[in-house]
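S.K.: sharing a model that was predicted from the sequence below.
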Amino acid sequence: MNEQIAFLFTTFLYLLIVAILVRSLFSWFPNLDRNGPFVRFLDLVTEPLIQPVRRVVPNAGMFDLSPMIVIIVLLVMIQVVERAAAQ
């Protein structure tokens, strides 16, 4: 695998992880304007990843575990790409 393509793809995956983390942190602030452009952008980018997992995985009490599951899957994808690039 081309190292530049692997680098770009892993960088994209890391950015998705950061976006999911920021979105999760924003959920702790109920007074935050949900109609702000940055929050809407985070929802637009991360919801297609989180929503399918949310439909399958039930909430653990009042906690939504789907962002954590998506982050774990993205980290596994990063490992696979890095190992493929190293060969």
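M.R.: Cool, got the structure.
S.K.: contacts and neighbour counts: CA atoms only from here.
M.R.: Will do.
S.K.: which helices and strands sit right next to the host helix or strand of Tyr14?
M.R.: Assigned by DSSP states H and E, Tyr14 belongs to helix 3-26. Helix 3-26 sits against helix 37-56, helix 66-86, with contacts defined as 3 or more CA pairs under 8 Å, 6 or more residues apart in numbering; DSSP states H and E.
S.K.: one more structure, for comparison:
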Amino acid sequence: MQSLFQILMLLLNIVWFFIIAHVVMSWLINFQVLNLRQPVVAQIWYGLNRLLEPVYSRIRQILPPMGGLDLAPLVLLVGVAVLRIVLMNNAAAFYY
């Protein structure tokens, strides 16, 4: 069961990294540091969008409109952090 705990923590860490990478890339694209006409940048951007946009859209349905501010990544980061805390506090259950 310890391996199940470690796999879940690894998956949550990967999700955390993808969200941070998506947020940073969106800032860099908006400030024109990165250009979507570059094939590698475009592939990474569209790949991250295809992974995260279904989750973001569900969160956006719940959140009230905030003008131009998108809080879906923040809510998802908080959700991942809460899941990590819950798993860490219940880690003893995985060792039986």
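M.R.: Nice, thanks for sending it over. Quick caveat: nothing in here was measured; it's all calculated off a predicted structure.
S.K.: thinking again about what came up before, report the angle between the helix holding Tyr14 of the first structure and helix 66-86.
M.R.: 170 degrees (axes from the mean of the first three to the mean of the last three CA atoms, to 10 degrees).
S.K.: flag every buried residue along helix 3-26 of the first structure.
M.R.: Ala6, Phe9, Thr10, Leu13, Tyr14, Leu16, Ile17, Ala19, Ile20, Leu21, Arg23, Phe26 (16 or more other CA atoms under 10 Å).
S.K.: swap in stretch 72-90 of the second structure?
M.R.: So stretch 72-90 of the second structure, judged by 16+ other CA under 10 Å, has buried residues Ala72, Pro73, Leu76, Leu77, Val80, Arg84, Leu87.
S.K.: thinking again about what came up before, make JSON lines from the helices and strands packed on helix 3-26 of the first structure and add distance to Met1 of the first structure to it.
M.R.: Output for those, formatted as JSON lines (distance: least, CA to CA, whole Å):
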{"stretch": "helix 37-56", "distance to Met1 of the first structure": "25"}
{"stretch": "helix 66-86", "distance to Met1 of the first structure": "5"}
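S.K.: what's the closest of those to Asn2 of the first structure?
M.R.: helix 66-86 (6.5 Å; CA to CA).
S.K.: contacts for the closest one, please.
M.R.: 1-3, 6, 10, 13-14, 17, 20-21, 24, 49-51, 53-54, 57 (CA atoms under 8 Å, 6 or more residues apart in numbering).
S.K.: and it, how far out from the chain's middle?
M.R.: 11 Å (CA atoms, centre = their mean, to the nearest Å).
S.K.: cool, and stretch 79-87 of the first structure?
M.R.: 20 Å.
S.K.: now do stretch 59-72 of the first structure
M.R.: Worked out by CA atoms, centre = their mean, stretch 59-72 of the first structure lies 11 Å from the chain centre.
S.K.: read off where that stretch ends up in the second structure.
M.R.: Mapping stretch 59-72 of the first structure onto the second structure (TM-score structural alignment) gives residues 65-78.
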